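> Got a predicted model here, sequence first, then my questions.
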Amino acid sequence: MVDKIQVSLYSDVPIYRQIVTQLSFMIETGDLGPGQALPSARLLADNLHINRNTVARAYAELGEIGLVEGRGRSGTIVVGPGPEREGSLARDQARQVLEAATRECIELGLSAAEIQSLVMSLALRAEDDLLKVSFVECNVDRAKYFANELEDKIGVKVKPLVIGTFEPEEERADLVLTTFFHLAEVRGLMRQPKTEVVAIVVAPHVQTLVQIASVAKNGTVGIWYRTDEQAITVRDSLRDSGIKNIEVLDGIEDKDLEGVDLVVIPDEMTDLEAQLDGKVEVMRFGNVLDAASIRMVSDVVRDMQQLKRGTAPSPGQAPAAGVPTPVHTA
């Protein structure tokens, strides 16, 4: 079945996305069933005359959405769409639409192979017409957390990306979101024409600020992050909030913790919390999306969707700043 996979080097859709879409379609329709093994990345790459890493990336994305699973020497195995997707209302409705359309195509004289090729082509085109939004961060936990938060707030699928783990030229995003801390770096990476790069504000939970402030009033708070730059950014944001007695730690050895009453660490570094247990009070620095940033992103998304569909903003509705025409970030 996988020998029917075809890729176009001339399409605007990245090759790995073409592979993901076609294999997803085969799995969703049952052409590839649970337990079936996909060809090795090397074999499929050789058959398609493309780089093996491209196929490996496609397989990795299929794994992330739960359609396949890597099983060591057994290779990459299809696990199916899963019961939650099989029984979903959207999937049932889509099946009914496709069944009716397929029957009409058969009556028009098209073969099953022709229908499959046509549906795949139309699906790729429709997918390409959707507004593509990504959120870029420096670690996977924060990238996924904020991507999910943004997705929930703005009602558009947001893809999490981690700096250093993706090929920027293969990411065809219309809108790339990141924090102000990473804005310059992300702009340097995402240099495709018509890609808008926007920075958003993430702020600490009020409860976090209150607890830090209560300790800093009579004691000392230490900041420990993966890099000094990140630690300094957190320190400065706390000082801007009126919290004093904050210092960046040089390490987490006993000598570094002398005189420190509370150590603030990244929300995702639970292993570090365990290392410091019993030595000093530890607080994980949690962040939330700034409300004004969410409103701004919602406006940008709305206007970009209208531009992509070729429609103008509603009468009396001002376009979001920087979005009346596609903005080049290079």
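Looks like it came in fine. Keep in mind it's a predicted model, so treat the numbers as computed, not measured. Residues are numbered from 1 along each chain as shown.

> can we go C-alpha only for contacts and neighbour counts from here?
Fine.

> any idea which helix or strand carries Val197?
Element membership of Val197 [criterion: DSSP states H and E] is strand 196-200.

> next structured bit after that strand?
As assigned by DSSP H and E, the chain's next helix or strand after strand 196-200 is strand 202-204.

> Can you name the next helix or strand after that following strand?
Counting by DSSP H and E, the element after strand 202-204 in chain order, helix or strand, is helix 206-216.

> Could I get the buried residue list for that next one?
Leu209, Ile212, Ala213, Ala216 (16 or more other Cα atoms under 10 Å).

> In a markdown table: the residues you listed, plus distance to Leu175.
Below are those laid out as a markdown table (distance: Cα to Cα, whole Å):
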| residue | distance to Leu175 |
| --- | --- |
| Leu209 | 31 |
| Ile212 | 35 |
| Ala213 | 37 |
| Ala216 | 39 |
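
> take the one below as the second:
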Amino acid sequence: MSDKKIGKRLSDIHYSVLDLSPIVAGGTPSNSFQNTLDLARHAEKLGYTRFWLAEHHNMPFIASSATSVVIGHVAAGTSKIRVGSGGIMLPNHAPLVIAEQFGTLESLFPGRIDLGLGRAPGTDQRTAHALRRDRRSTKDDFPEQLAELRTYFDPSLGTGHMPVRAIPGEGLNIPIWLLGSSGFSAQLAGQLGLPFAFASHFSPNNTIGALNLYHRSFQPSKTLDKPYAMVGVNVIAADTDEEAQFLATTLQQQFLNLSRGNEVALQPPVENLADKWSPYEIEALQHQLGSSIIGSPETVKQKMQAFLDETQADEMMVISQIFDQKARLHSYDIVAEVTK
């Protein structure tokens, strides 16, 4: 018998969904919210653990800017899947407001709400300034904002009497996750003993370093006695490799349009997209989307296992930016099947 340690298998970990409520060309935000709820119900039936929505602003292809509101919409339309934020960009908000919003959500849907927090603006600098009435607030204030927010939920974390209370919110056990695409939040999550989610879907080159930093920094807490790391990953799955590569051109166009400053809705897939790239854009796209998993069920299973071997994650959060809703649902069908 070999002494070699057996790594994690795909069936050993949890799988979740990150949805950006995409606005597709020819569609409306109203369509997007219905598609989001359809996907959440589908994910619930398939056994996914959680369904998260992301805060972005001033982006014509993302409808989930009022993230807490959309979380309520999804939670009301489902029954057991956990629903949360991936994430709320805390520097855009007063911590008290987030405590009240998520205290309300947890009161409405007990035991089903997650609060994932990021420190980036989730938008461009002009929009970030429009969001923040106090222009002095920056991502550098994140540790202090996080401490304030956590104290609204658990006053025992504070240094004394709390003159302002979050009602609802106070006393509620709402899991807080730190999200990141670099080492800052990884280290902070470790030091505070919180679960950590890394954005491998757009920052693949920093994944292993951040996860290692999280594990090295981890201190047991009331929340966790050992580290818990989740990784976000783009997965475009279809019946054949060729079909998946075709569907993936929607995601590739999204990043190309962002880099070119083209503010447009999510575009349908196209043939021969590679003919429209410059060498610089190809390199930049690979830098951002290098960990994306695209292919048939067999290809997806192989690549997801390789990604798990590399990261040893406790959970994967799957993002599938696919133009056609039926194809998007089918992609999640395939992921659920190959990870059993």
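Yep, it's here. Keep in mind that what you see is a predicted model, and the values were worked out from it rather than measured.

> so what number do they get for TM-score?
The TM-score (TM-score structural alignment, normalised by the length of the first structure) is 0.25; 139 aligned residues with a Cα RMSD of 6.5 Å.

> about what we covered before: quick one: list the elements packing against the strand holding Val197 of the first structure.
Judged by 3 or more Cα pairs under 8 Å, 6 or more residues apart in numbering; DSSP states H and E, the packing partners of strand 196-200 of the first structure are strand 175-179, helix 183-189.

> So which elements touch the helix or strand where Ile265 of the first structure lies?
Secondary structure assignment for Ile265 of the first structure, by DSSP H and E: strand 262-266. Applying 3+ Cα pairs under 8 Å, 6+ apart, we find strand 262-266 of the first structure packed against strand 221-223, strand 281-285.

> and the host helix or strand of Leu150 of the first structure with strand 175-179, angle?
In this structure, Leu150 of the first structure sits in helix 140-154 according to DSSP H and E. If you take axes from the mean of the first three to the mean of the last three Cα atoms, to 10 degrees, helix 140-154 of the first structure sits at 120 degrees to strand 175-179.

> Name the next helix or strand downstream of helix 140-154 of the first structure, please.
Next in sequence after helix 140-154 of the first structure, counting helices and strands by DSSP H and E, comes strand 158-162.

> Just want the angle from the strand holding Ile265 of the first structure to strand 281-285.
Counting by the same axes, to 10 degrees, strand 262-266 of the first structure lies at 30 degrees to strand 281-285.

> that older thread, the helix holding Leu150 of the first structure: which residues count as buried?
Arg142, Ala143, Lys144, Phe146, Ala147, Asn148, Glu149, Leu150, Glu151, Ile154.

> So which residues of the first structure form helices?
Counting by DSSP state H, the first structure forms helices over residues 15-28, 41-48, 52-64, 83-86, 89-107, 112-129, 140-154, 183-189, 206-216, 228-240, 270-276, 291-309, given from the N-terminal end onward.

> Which secondary structure elements does the third one sit against?
Secondary-structure packing of helix 52-64 of the first structure (3+ Cα pairs under 8 Å, 6+ apart): helix 15-28, helix 41-48, strand 68-70.

> follow-up on the earlier one: looking at the buried residues of helix 140-154 of the first structure, spot the one nearest Ile106 of the first structure.
For Ile106 of the first structure, the closest of those turns out to be Glu151, at 38.6 Å, with distances computed as Cα to Cα.

> I'd like the next helix or strand past the longest helix along the second structure.
Once the second structure is assigned using DSSP H, the helix that runs over the most residues is helix 29-46. Using DSSP H and E, the helix or strand that follows helix 29-46 of the second structure towards the C-terminus is strand 50-53.

> related to what we said a few turns ago, single out the most deeply packed of the helices and strands packed on strand 196-200 of the first structure.
Greatest average neighbour count among these goes to strand 175-179 (a mean of 23), per mean count of other Cα atoms under 10 Å.

> what helices or strands is that strand leaning on?
strand 133-137, strand 196-200.

> how close does Trp113 of the second structure get to Ser107 of the second structure?
One correction, residue 113 of the second structure is Ile, not Trp. 9 Å (Cα to Cα, to the nearest Å).

> Looking at those two, which is more packed in?
Using other Cα atoms under 10 Å as the criterion, Ile113 of the second structure and Ser107 rank with Ile113 on top: 28 against 15.

> list the contacts for Ile115 of the first structure?
Applying Cα atoms under 8 Å, 6 or more residues apart in numbering, we find Ile115 of the first structure in contact with Thr102, Cys105.

> ok, 6 Å please
With contacts defined as Cα atoms under 6 Å, 6 or more residues apart in numbering, Ile115 of the first structure is in contact with no residue.

> ok, now how distant is it from Tyr145 of the first structure?
With distances defined as Cα to Cα, the gap from Ile115 of the first structure to Tyr145 of the first structure amounts to 39 Å.

> swap in Val301 of the first structure?
For Val301 of the first structure, the distance to Tyr145 of the first structure (Cα to Cα) stands at 19 Å.

> Adding distance to Arg103 of the first structure, write the helices and strands packed on strand 196-200 of the first structure out as a markdown table.
Output for those, formatted as a markdown table (distance: least, Cα to Cα, whole Å):
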| stretch | distance to Arg103 of the first structure |
| --- | --- |
| strand 175-179 | 38 |
| helix 183-189 | 46 |
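
> right, and these - which one's nearest Gln93 of the first structure?
Distances from Gln93 of the first structure to each of those were compared using Cα to Cα; the minimum, 29.5 Å, belongs to strand 175-179.

> got the angle for that closest one vs strand 133-137?
In this structure, strand 175-179 of the first structure runs at an angle of 30 degrees to strand 133-137, with the same axes, to 10 degrees as the basis.

> burial count for Ala210 of the second structure?
By the criterion of other Cα under 10 Å, Ala210 of the second structure has 22 neighbours.

> who's in contact with it?
Residues in contact with Ala210 of the second structure, defined by Cα under 6 Å, 6+ apart, are Gly183, Ala186.

> Following element in sequence after the helix or strand hosting it, please.
With the criterion set as DSSP H and E, the secondary-structure element containing Ala210 of the second structure is helix 207-217. Remark: after helix 207-217 of the second structure, the chain's next helix or strand is strand 229-237, criterion DSSP H and E.
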